[in-house]
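> give me a 3D structure for the following:
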Amino acid sequence: MLLLLLLGTLTGAGWWWSNQALSLRSSPLDFRITPGSSLRSAIAQMQEAGVSVEPTLLALLARINKQETGIKAGSYSISQGITPTQLLGKLTRGEVTQGELTLVEGWTFKQWRARLDKHPDLDHQTRGLTENQIIERLGLAVTQLEGRLFPDTYLFDKQSSDLELIARAARAMQRKLDSEWAGRTSGLPYKNTDEALVMASIVEKETGREADRSLVAAVFVNRLRKGMLLQTDPTVIYGIGEAFDGNLRKHDLQTDTPYNTYTRAGLPPSPIAMPGLASLHAALHPAASEAVYFVARGDGSSEFSRTLDEHNRAVNKYQRGGK
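Below you'll find the model as predicted:
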C-alpha cells in the first residue's frame, strides 16, 4: 500500500517535486560518491555534503526511472538550480569532475611530495606518514620511492587519495622500466633494472636536451665498462642534500658520501630523481659512441670527447673562453 501511495504521489505532486530545484549548502557544491555505494548510501553522502533532498522520494524516482543500480562512483560538482531528475541523470551518466596534477621529470620525491601535499583536490592520506610508511601502505617491494614514480600528468577524481595517485605513478614507472629493459641493447653493464633506473636518473639530471640524452648515457656506460669514475655533479649534489646552497665547490667533490661519484666507483646506491621515458630509453639504448667525456657548450648542448686531450680542449673553449 505504501508503494502504491508513493507512486500516486509521484504521478502528481511527486512529478512536480522531481523537477524543482534542490537546496544546496553552497553553489557550486562538490561531493564524492565512494566506490561500491548503494543508492541509499549515495544519497546519505550527498546529504552529508550539503544537498537537501528527501531520500525516500529520490530513491523512488530512481526506481521508477530504472536508475537505482546505475549510480556511478566519483567526484561531482552541482550548482544551484539542479533538480532531482537532473541530479540522478548526472549520477547515472557518471559526469564526474576531475583534478589534474603534473609530476615533473627530474624532480626528487621530496619535491613531488610537496606538490602533492599542496594540491586542493586530493585527500591527503600521506600527511604525517614517513616515506617507509607510505611504501608499506602501498605494499611496494622497494626501499625508497626516489626514482620509482613515473613523471606524467595525472587525472583523478577530486578528493581521491594521494596514496592512490602515488600507487598509479609507481605502477606506471614499473611498466615503462620493464618494457625498456625487455628491449635493451645487449651487453650493458647493469646487473638489473634497479641499476638501469639509477643510470636513467643521472641522465635525466645531466641534460634536458633530447638529442644529447643517448650520448650522455653512452659516456657513463663507457666509463662503467672501463672502470672509470662517473664523476657526475648531480649525484654529488644529491648526496649533500639540504645542505647544498646552490654552489658546488671543490671541497664538495672531495667529501665522500655514498652518492659522490668522484670518490666512489660505479653507480650510486639509488636513483637521484624521477627519470622520464626519454631518459629510461637512453639508459637502456645508449648511442654507439666511444666518448667518455662531455662538457656543456653554454647553449644547452654538450661537446663529447673520446680522450682527455680532446676534453681539455673543449673545456678551454666552452668553459674558459679559449680559442
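> from here on, just use CA atoms for contacts and neighbour counts.
OK.
> show me what counts as buried in stretch 220-227.
Within stretch 220-227, the residues scored as buried using 16 or more other CA atoms under 10 Å are 220-224.
> which residues in the stretch 1-150 of the chain form helices?
Remark: helices assigned in the stretch 1-150 of the chain by DSSP state H, counting those that start in this stretch are 2-9, 15-18, 39-49, 55-64, 84-93, 109-118, 131-138.
> what helices or strands is the fourth one leaning on?
Helices and strands touching helix 55-64, as assessed by 3 or more CA pairs under 8 Å, 6 or more residues apart in numbering; DSSP states H and E, comprise helix 39-49, helix 84-93.
> wait, R32 sits on I78?
No. The criterion here is CA atoms under 8 Å, and R32 misses it with I78 at 11.2 Å.
> wait, isn't V295 in contact with S302?
Yes. Assessed by CA under 8 Å, V295 is found in contact with S302 at 5.3 Å.
> higher neighbour count, the two?
S302 (20 against 16; other CA atoms under 10 Å).
> mind listing which of the buried residues of stretch 220-227 are in helices?
Those of the buried residues of stretch 220-227 mapping onto helices are 220-224, per DSSP state H.
> to compare against the first, here's the next sequence to fold:
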Amino acid sequence: MAHRVVVLAAEESVGFDLCIPPQVLNAAVGEGGEALYEVAVCSADGGPVRMTAGFTALVDHGPEVLAEADTVVVPGTRAVGPRREGVLGTKLAAALALVRPGTRMVSICTGAFVLGAAGVLDGRRATTHWRFAEDFRALYPRVELDPDVLFVDDGDVLTSAGLAAGLDLCLHLVRSDHGSEVANRAARYCVVPPWRDGGQSQFIDAPVPVGDGSGVSATREWAVDRLAEPLDLAALARHARMSVRTFSRRFRAETGVSAGTWLIQQRVRRARELLEETDLPVEEVARLSGLGTAASLRQHLRTAIGVAPLAYRRTFRRTG
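Purely as a prediction, here's the structure:
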C-alpha cells in the first residue's frame, strides 16, 4: 500500500513549495513502476488558497484527509498567526487537530512557523529560511533552530530551509523510505541533483561565475567517475588546467564549499550507495568510495549521518 502524504496549504502559501512534494514524491516509483506514495493537497477549510506569487490554487481536498495521512507536509506560508503572532489561528488549529499521533510531520521553508506554533518543534532541532531565522527564534524560543543547513531530519519531524531546499528534503524522504536507487530515479525524472547533504550551507556568499567555460563542473564530473583513485586538490587543479589557488577560488564560488569538503561528500555518497545496493565488505566499500579504510569510512559516515556502516546497511539495504 502506498504511503499516504497530505500537503496542507496554509494561507498565503508559497506556490513553489506547494508543488514540490507532489512532484517529487509522485516521481518515486518501484521497479515495476508502481506508485510508492499517494499525495493529496488540502487546505484548512477545503476552499481555495492564495499563493504568494499572485495566483490562487484550487485544492482537491478539505482538512478531513489529514486524519488519513502517514506524513503531513506544510509548505512555506505567510499566514499571519504563525508568522507574526506565534499562534495557529482557528482554522489551522482545527485542521492539525485531525492529524493522528505518530504521523510524520514535515515543513518546507516558513512552513516551520506552522509546526512551531503547533508545538511540534518544541525541544527539537529544526531549520527554516535563513532570512526569517530571527523572527522564528523570537516567536518559538523553545526550538533549537539551525538556520545554516539545508534540512534537518529529527526522526518523525523534518524541516527544510527555503524553496529549493524542499527538493532536497523530499528526495531525502524518498531515500530514507526506499533507498538511493529509487531517489535517484525520481531526481532524474525531476531533472534535479539527486543528493545534497542536509548539513550543507543554505547559501553561497560569493556569486556564481558566468558560464564562460572557465568553471570547474567538468572537473567535478571527472572526479566523481574516479572516486576510488587517490585524488587531491593538486590533481583536480591539473585536470582543470588551473593553478591550485585559482581552482580553489573558483570551486568554492561555484559550490559553496572547498574542494576537499566536496570530495568527502561525494565519497560518502558513493559509500552509502554501495552499502545499500551491494553486499560488499565494509573494507571494499571504503576502497571503492575512496575513503581508504573501514575505520575512515566509519568515521566519515558517523560524521555525515550519525550511524556506523553496518547499521546503515541494515536500515537501508534493499531486499528482494
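> what would you report as the TM-score here?
Once the chains are laid over each other, their TM-score by TM-score structural alignment, normalised by the length of the second structure reads 0.25; 144 aligned residues with a CA RMSD of 6.9 Å.
> how about the helices and strands packed on helix 55-64 of the first structure in CSV, adding distance to A200 of the first structure and mean neighbour count?
Converted to CSV, these look like this (distance: least, CA to CA, whole Å; neighbours: other CA atoms under 10 Å):
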stretch, distance to A200 of the first structure, mean neighbour count
helix 39-49, 45, 17
helix 84-93, 42, 17
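> with distance to T235 of the first structure added, can I get these in CSV?
Output for those, formatted as CSV (distance: least, CA to CA, whole Å):
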stretch, distance to T235 of the first structure
helix 39-49, 48
helix 84-93, 50
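> for the second structure, what spans make up the helices?
Ranges of helices in the second structure, per DSSP H, are 15-26, 80, 90-96, 111-117, 133-139, 165-178, 180-190, 217-224, 233-240, 244-255, 259-277, 282-289, 294-305, 309-316.
> nearest to A40 of the second structure, out of the ones you listed?
Set against A40 of the second structure and scored by CA to CA, the helices of the second structure come closest in helix 15-26, at 7.6 Å.
> list the contacts for the closest residue to A240 of the second structure other than its chain neighbours?
Closest residue to A240 of the second structure apart from its sequence neighbours, by CA to CA, 6 or more residues apart in numbering: T219 at 5.9 Å. Residues in contact with T219 of the second structure (CA atoms under 8 Å, 6 or more residues apart in numbering) are 236, 239-240.
> which of those residues lies closest to P309 of the second structure?
For these, the nearest to P309 of the second structure is L236 (28.0 Å; CA to CA).
> pretty sure the closest one contacts A223?
Yes. The criterion here is CA under 8 Å, and L236 of the second structure meets it with A223 at 7.5 Å.
> which of the buried residues of stretch 220-227 of the first structure sits closest to V236 of the first structure?
F220 (15.2 Å).
> winner for burial among the helices of the second structure?
Counting by mean count of other CA atoms under 10 Å, helix 111-117 has the highest mean neighbour count of the helices of the second structure, with a mean of 27.
> and it, what other elements does it pack with?
By 3+ CA pairs under 8 Å, 6+ apart, helix 111-117 of the second structure packs against strand 71-74.
> contact partners of the strand it packs on?
For strand 71-74 of the second structure, contacts defined as CA under 8 Å, 6+ apart pick out 3-10, 21, 66, 103-108, 111-112, 114-115.
> list the buried residues for stretch 109-118 of the first structure?
Within stretch 109-118 of the first structure, the residues scored as buried using 16+ other CA under 10 Å are 109, 112-113, 116.
> mind checking how far S41 of the first structure is from D194 of the first structure?
45 Å (CA to CA, to the nearest Å).
> please verify my assumption that Y37 of the second structure contacts P21.
No. Using CA under 8 Å, Y37 of the second structure is not in contact with P21, being 10.1 Å away.
> quick check: V152 of the second structure touching E144?
No. Using CA under 8 Å, V152 of the second structure makes no contact with E144, being 10.8 Å away.
> once you drop chain neighbours, what's closest to L25 of the second structure?
Spatial nearest neighbour of L25 of the second structure, excluding adjacent residues (CA to CA, 6+ apart): Y37 at 6.1 Å.
> cool, thanks, talk later.
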